[in-house]
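K.L.:
got a structure for you, letters missing:
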């Protein structure tokens, strides 16, 4: 399905470009080079430490004679080297969030720890100078430590340059405007960053891995949004607030907590929330998200339990890359009361009584993408009641999610328009996709792998003769992949006769989510990339799968 180019597109793209003008600068190539230099040196340092842990530090741990030996055994032991590697592992995540100063502090801490080890090792060697060694120079602890410390010092210098570039570019920004290519016949959309006057950058907005590539680093995440939430900016205009503590005090939110951070949202600027480290947050009451707020869990392993996130009567919200589970009496994420421009992306969610993600009561322009959603019964409800006529204007994009082992509602849509595109369905129970009261559901290029039941919709033989069976919804399948005997009963007139009314009403071609060129690769792709992505290996695998590396 193709979309006509909207007259509003230039205005929308201009607004998006203006928003990120502090990020796309003439210094972008140098910034990227410095970023890659830091990562390369950190990786080489970790390799050196691993090499020494295997062949060098064991000797220290076993040779604790004298004060020097005991000191070296403590400062240079394999557990201590492992701790230093963990510190270095956080650097890439911090750079992903454009937190160069924090990355520099981590590198300095690792360098100081290695210097302490080096000093302790020198004392030990002085105490045992008469002993012979059969190791070559390259295998000795002194040599390895010297190389590792030199690498970290060089990385620290690159980070200092990176910080200076960030300050200079934000003070006097020069735009690099996105050059958008409209979707081809298969709706694959590529965006390149190009300087004014020509020159390509090679930045691809693929819909899934863009969020973890250089294209979407830091607040540039907004450039990766697709579907009806296209144009969402979250808290990109506001300050970044770093959550440093996992406790929750609803009556008196403490500085450093997620509840305190969310309270900074709203207004014209809002807040962009990140996390200093991995944590499990046990909410004691519902957490109400304000307008112009981004909760960005990249670079850490964030799990939210206990109570749901509520997006009610607000606009311009991004919820990205964390787990939210264990809701005893509610959904996990509830979008309602006329909320608009909401992007829920790379969320892992399961274990909730009522369901997982709900969009109801006049909420619209929502994209739910790249999530891993598994629940015993209900999954995703779009439109809460047959009587909620206000939902006739609801527009939701459901894109590249993995609906796993749920009974029903993946989604269930009432009244509005639901574009269900490029998702993976496995082992549904009662039905996968359903609708009532004049909903329009366009199922495009999804992969259905039947398990407990073969039919995708609630249809069954004789359904039309059942008094409570509502057949007013229009449900169409277009280029879906039906596996393991899957069947898809379509509701409404033949698609060819209603194609114009079923075309997703996006404001521009740039909003149309791109399709994976080979739909048969979709199941493995979504299994690799859906849900919260925490570990560098998973990020790298997803980026490689998407062809962005």
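P.N.:
Sure thing, it's come through. What you see is a predicted model; the values in this text were computed from it and never measured.

K.L.:
CA only for contacts and neighbour counts going forward, please
P.N.:
Will do.

K.L.:
so what's the residue count around the nearest residue to residue 534 once chain neighbours are set aside?
P.N.:
Distances taken as Cα to Cα, 6 or more residues apart in numbering put residue 301 closest to residue 534, at 5.5 Å, once the chain neighbours are dropped. For residue 301, the neighbour count with other Cα atoms under 10 Å is 18.

K.L.:
does residue 301 touch residue 276 like I think?
P.N.:
No. Counting by Cα atoms under 8 Å, residue 301 does not reach residue 276; the two are 10.2 Å apart.

K.L.:
okay, and the common contacts of those two?
P.N.:
Common neighbours of residue 301 and residue 276, counting by Cα atoms under 8 Å, 6 or more residues apart in numbering, are absent.

K.L.:
so residue 445 touches residue 479, yeah?
P.N.:
Yes. The pair residue 445 / residue 479 is scored as a contact, 4.9 Å apart, by Cα under 8 Å.

K.L.:
against which helices or strands is the one helix or strand residue 351 maps to packed?
P.N.:
For residue 351, the element it lies in under DSSP states H and E is strand 340-352. On a contact count with 3 or more Cα pairs under 8 Å, 6 or more residues apart in numbering; DSSP states H and E, strand 340-352 meets strand 315-327, strand 364-369, strand 372-374.

K.L.:
please compare the first structure with the one that follows:
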């Protein structure tokens, strides 16, 4: 997966386009409007529950949303979003301190990206806050290799990254991804891909993740809708840390989140990930998340469906589950929230897994272990944020997923 150090011929790129740049009228996808409508109906408008989220954008008890969604002038204050993060990824500033870059072209060229495309923006070396001039479907030909200090902000447009390769955050820092629909991602690779204005290199085959965080730090993924990718929806591996995954809406997928590369990769012991205010919806099977080695704070999420289990892990991860709502499936054999993988009971009983204030419905149960089995024990690391009561999870997660934001209106 690593980018080679082989330097190939350089390309001279024009300067970053100004925020007032005009949009282009011809998308690459043959019928993007139809795709946008279909996916929005399937993912974002699946129930009255989500439609009500737009009506209650203030005072929800969701600290991220209450930080910015009450502002009718959010479009003029976009970069303020960077100050609203919570959890282990709260210091991710993205492109807060840089210029605005407007995506006007839905096309993609992995080696010679045009100004106005998403790829051209994310590979620049300076901080950029990337927004979209119109609704679009972007079918990436190869992985989108994001440079440090970038924000991809989909508010104000219906933006779909779908039907091709998707997003890779590899050995970079300070990334924010907000308000994007990411679905139907495919494996790519065995091709040249540009990662900066002055370098491109050979990439081996990718896994087909929606968002792959590989050795990344200070990463925040918020208010995205993800479904139906070839491998994981969001994976964080190879020493990634300081990550927050919040307010996302995930549906129709098997292996949802992998956090930790392998049982033998000890560098992931330093991994710290906050999973907060997400809605794990219909058609999900397992890994919400699956954890290895590190410390994982799973707080105030709504689990309304799973096929095998919700939260699992191996290699002695610390899992702190607080204030979540778990609705077990009707099948008697799948009521357990947890799965201790790849170890005999005498080993996993020592792993520190706790459930505090979680709401268990339809027979759901959480198998605690290690220090988590004692309500009075102190965890080795402090919680990444304060949990709200599980009775508030419905209102906290009501607006999970990408939002229909319009200028001069509360989002």
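P.N.:
The structure has been received and is ready for your questions. No experiment lies behind these values; they were computed from the predicted model shown.

K.L.:
and the TM-score between these chains?
P.N.:
The TM-score (TM-score structural alignment, normalised by the length of the second structure) is 0.74; 327 aligned residues with a Cα RMSD of 2.7 Å.

K.L.:
one step back: quick one: the strand holding residue 351 of the first structure aligns where in the second structure?
P.N.:
Strand 340-352 of the first structure corresponds to residues 217-229 of the second structure when matched by TM-score structural alignment.

K.L.:
between strand 315-327 and the strand holding residue 351 of the first structure, find me the angle.
P.N.:
Inter-element angle recorded for strand 340-352 of the first structure and strand 315-327: 0 degrees (by axes from the mean of the first three to the mean of the last three Cα atoms, to 10 degrees).

K.L.:
give me the mean distance between strand 340-352 of the first structure and the second structure.
P.N.:
Mean deviation of strand 340-352 of the first structure relative to the second structure after superposition (mean Cα distance after the TM-score superposition for the first structure): 0.6 Å.

K.L.:
how close does the following helix or strand past that strand sit to the second structure?
P.N.:
Using DSSP H and E, the next helix or strand after strand 340-352 of the first structure towards the C-terminus is strand 357-359. With mean Cα distance after the TM-score superposition for the first structure, strand 357-359 of the first structure departs from the second structure by a mean of 0.5 Å once superposed.

K.L.:
distance from the chain centre to strand 357-359 of the first structure, please.
P.N.:
Taking the mean of its C-alpha atoms, strand 357-359 of the first structure sits 18 Å from the chain's own mean (Cα atoms, centre = their mean, to the nearest Å).

K.L.:
likewise for stretch 128-143 of the second structure?
P.N.:
With Cα atoms, centre = their mean, you get 16 Å for stretch 128-143 of the second structure.

K.L.:
give the aligned range of it in the first structure.
P.N.:
With TM-score structural alignment applied, stretch 128-143 of the second structure matches the range 271-286 in the first structure.

K.L.:
give the contact list for the aligned residue in the first structure for residue 96 of the second structure.
P.N.:
Aligned counterpart of residue 96 of the second structure in the first structure: residue 236 (TM-score structural alignment). Contacts for residue 236 of the first structure (Cα under 8 Å, 6+ apart) come out as 19-20, 219, 222, 269-272, 292, 294.

K.L.:
kindly recompute the last result at 7 Å.
P.N.:
By Cα atoms under 7 Å, 6 or more residues apart in numbering, residue 236 of the first structure lies in contact with 219, 272.

K.L.:
what's the answer for residue 222 of the first structure, then?
P.N.:
Applying Cα under 7 Å, 6+ apart, the residues near residue 222 of the first structure are 232-233.

K.L.:
per the alignment, it pairs with which residue of the second structure?
P.N.:
In the second structure, residue 222 of the first structure lines up with residue 82, judged by TM-score structural alignment.

K.L.:
for that match, which three-state class applies?
P.N.:
helix (DSSP: H, G, I helix; E, B strand; the rest coil).

K.L.:
measure it to residue 97 of the second structure for me?
P.N.:
Residue 82 of the second structure sits at a distance of 10 Å from residue 97 of the second structure (criterion: Cα to Cα, to the nearest Å).

K.L.:
do the same with residue 236 of the second structure
P.N.:
25 Å.

K.L.:
higher neighbour count, these two?
P.N.:
More crowded of residue 236 of the second structure and residue 97, by other Cα under 10 Å: residue 236, with 28 against 15.

K.L.:
my read: the more buried one touches residue 260, true?
P.N.:
Yes. Residue 236 of the second structure lies in contact with residue 260 (Cα atoms under 7 Å); the separation is 6.3 Å.

K.L.:
how long is stretch 233-246 of the first structure from one end to the other?
P.N.:
OK, stretch 233-246 of the first structure end separation, Cα to Cα: 26 Å.

K.L.:
do the same with stretch 404-411 of the second structure
P.N.:
End to end - Cα to Cα - stretch 404-411 of the second structure spans 7 Å.

K.L.:
now stretch 246-262 of the second structure
P.N.:
24 Å.
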